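>>> no sequence on hand, only this structure:
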């Protein structure tokens, strides 16, 4: 990571803030995050989680870790709100308005599903800075909006190469949480990396747990469990999941079968929930959502905020792979050579 700090994700159940009609009905004055009559400005950061919230042991927990780090390092106060399953965009807008109306500045929406809502609410609160993590199609608009986007396909290429090089059966698999363009990037990179490392590798047809608007595929471990059983039955001995909280089911099932699994978003080797099978976690595709949250809060705190999109890729260590457990130590030189070729442009990784 660029600052040299390392954040350990801890699974914590956050208290959800109940939204009521009275809380969201009227627009309040945009305070800009001022601490009232105090001479010193206290930055009040509001964060709205994606489905699964704090404690999902994946994507949301990475965002939470970035917020926790910012709270530790900077003079800020925070408030968090969790999303509800299958909620309409109006609920996301209400959540963002609630935070902005209470004087939180900046406000963060975690997940691509917040993109349209952030852009809309930001127009109503022009003095409040907004971040959307995983900006949909890496596009945002507005002088007070930043979009953090990631080259998931690049990190997935590296773990795909690892899967092919480590597979003994010659068959590997991929399980995506929800069938959306963002997760297609994980699949595309993974398959490209596997084929680059071993052209003869057999890649099973990708399995997606749910179709939108059903987003259970990002939070229901039972769905991951069943999908993993299906790919194991077809001979896969390495399976990569990009399924958020549902991926915990994938990890446990694959590990119980004594086959190799690849985690996502955080270094999942270190998660307490999968400690009994961690020896079967080959690697994880690490996506530094934590860094994007920290960078944004720090920029607002220091007055260096810049609107527009900010890309996190292999070149700035925004994505990568983990080496915990030592399972990829013997192929690290090959993976790092692929990384160098991607950064230089010699290898162009597909996104579809």
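Ah, there it is. As the structure is a prediction and not an experimental result, all values here were calculated from the model.
>>> CA only for contacts and neighbour counts going forward, please
Will do.
>>> look up which helix or strand the residue nearest to residue 71 when sequence neighbours are not counted falls in, please.
Sequence neighbours aside, residue 77 is the residue nearest to residue 71 in space, at 7.0 Å (criterion: Cα to Cα, 6 or more residues apart in numbering). Using DSSP states H and E, residue 77 falls within strand 76-81.
>>> and the next element down the chain from that strand?
helix 89-101.
>>> sort out which residues of that following helix are buried, please.
Going by neighbour count (16 or more other Cα atoms under 10 Å), the buried part of helix 89-101 is 92, 93, 94, 95, 96, 97, 98, 99, 100, 101.
>>> list the contacts of residue 145.
118, 119, 122, 129, 130, 131, 132, 307, 308 (Cα atoms under 8 Å, 6 or more residues apart in numbering).
>>> want to throw the residues you listed into CSV with secondary structure?
Below are the contacts of residue 145 laid out as CSV (DSSP: H, G, I helix; E, B strand; the rest coil):
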residue, secondary structure
118, helix
119, helix
122, helix
129, coil
130, strand
131, strand
132, strand
307, coil
308, strand
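>>> let's bring in a second one:
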């Protein structure tokens, strides 16, 4: 009987021990915090455009390395217009904590989907939509364009400069108007030629057409071209290298990212929009539960825009020119120079 009693005790202790372990595991599972998943939607230029999309992608990759976000965070590239809304809608079904959409061509999709998913948070880069669940990240690109327009006029020997935009939309016309105003600030008699790669979203990814336009401009005597055309811009960079084999002192000005390295010695500067930094900041704010919505405008004061000056182009500038460039930049920032804004002038 004594051995039987011992057996009974053991019999009841074993399942009790198992139950306690199961409860402990469940408790640990319930307290474990799931890392937020971030989803990035790039436009047609893709992450290798060496410009706007690549900058956004770089900010996303930095967040993956430095912030506590899910390893399942991902990016996609829109290759046709129909995909845009499909991608954004699929990410809004509870899959992603924050959806970041890049570029003008994704803006309409974000606006439509955001209304149907009011609890989903979105960051829209380079467009403005007034919805309570969207952070619209915009830049004062007209002011940066004014500054590089001034730089173009300083360096132009012919008195002829050009602007090549991607898709003919108000955003890109904003670049063009700022560039022209900056050039004429330095030389009121300067001739500014403006053209666009196209009128559809395909204009962002047509480097062949951009190269044709740029070569034509250089042949006609234009010596500095500012290009804002997404992946199409690569054609213009090819053109400046080809033009300098025939002529001399032909330059290009890059955009969005620092593109000085692409054609060293021929890239006068780049008008940088710090998309990488602002995408990273949006993700960091979301992770830290500090994410706010509404329109945020970034300019010179907060480092949202700037001109590129580095080892690739510093030999192209005199100290006196650097001083003048920094003066103009400061006066724009201090509102002593008022840069025309296409968004405002087109409404008049």
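Looks like it arrived, so ask away. Worth saying up front: this structure is predicted, and the values here are computed from it rather than measured.
>>> which of the contacts of residue 145 of structure 1 are retained in structure 2?
Retained contacts for those in structure 2, judged by both residues aligned by TM-score structural alignment, their matches' Cα atoms under 8 Å, are 122, 129, 130, 131, 132, 307, 308.
>>> the last one -> structure 2?
The alignment partner of residue 308 of structure 1 in structure 2, by TM-score structural alignment, is residue 294.
>>> now do that match against residue 130 of structure 2, distance only.
7 Å (Cα to Cα, to the nearest Å).
>>> with neighbour numbers in mind, choose between those two.
Set residue 294 of structure 2 next to residue 130 and count neighbours by other Cα atoms under 10 Å: residue 294 wins out with 16 against 12.
>>> any idea how far residue 93 of structure 2 is from the more buried one?
22 Å.
>>> is it true that residue 218 of structure 2 touches residue 250?
Yes: contact criterion Cα atoms under 8 Å: residue 218 of structure 2 and residue 250 qualify, at 7.2 Å.
>>> mind listing the shared neighbours of those two?
residue 243.
>>> is it true that the match of residue 308 of structure 1 touches residue 131?
Yes: Residue 294 of structure 2 lies in contact with residue 131 (Cα under 8 Å); the separation is 7.4 Å.
>>> under the alignment, what does residue 196 of structure 2 map to in structure 1?
Counting by TM-score structural alignment, residue 196 of structure 2 lines up with residue 208 in structure 1.
>>> name the helix or strand for its match, please.
Taking DSSP H and E as the definition, one finds residue 208 of structure 1 inside strand 207-210.
>>> contacts only, for the residue nearest to the spatial centre of structure 1.
Nearest to the mean C-alpha position of structure 1, counting by Cα atoms, centre = their mean, stands residue 59 at 3.6 Å. Residues near residue 59 of structure 1 by Cα under 8 Å, 6+ apart: 244, 265, 266, 289.
>>> re the thing from before, ok, the buried residues of helix 89-101 of structure 1 vs residue 283 of structure 1, which is closest?
Distances from residue 283 of structure 1 to the buried residues of helix 89-101 of structure 1, taken as Cα to Cα, are shortest for residue 92 (33.6 Å).
>>> the closest one reaches residue 117, doesn't it?
Yes: under the criterion of Cα under 8 Å, residue 92 of structure 1 makes contact with residue 117 at 6.4 Å.
>>> what are the boundaries of the strands in the stretch 51-200 of structure 1?
Assigned by DSSP state E, counting those that start in this stretch, the stretch 51-200 of structure 1 shows strands spanning 76-81, 107-110, 130-133, 145-150, 171-178.
>>> kindly reformat the ones you listed as JSON lines containing distance to residue 192 of structure 1.
Output for those, formatted as JSON lines (distance: least, Cα to Cα, whole Å):
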{"stretch": "strand 76-81", "distance to residue 192 of structure 1": "37"}
{"stretch": "strand 107-110", "distance to residue 192 of structure 1": "28"}
{"stretch": "strand 130-133", "distance to residue 192 of structure 1": "25"}
{"stretch": "strand 145-150", "distance to residue 192 of structure 1": "17"}
{"stretch": "strand 171-178", "distance to residue 192 of structure 1": "12"}
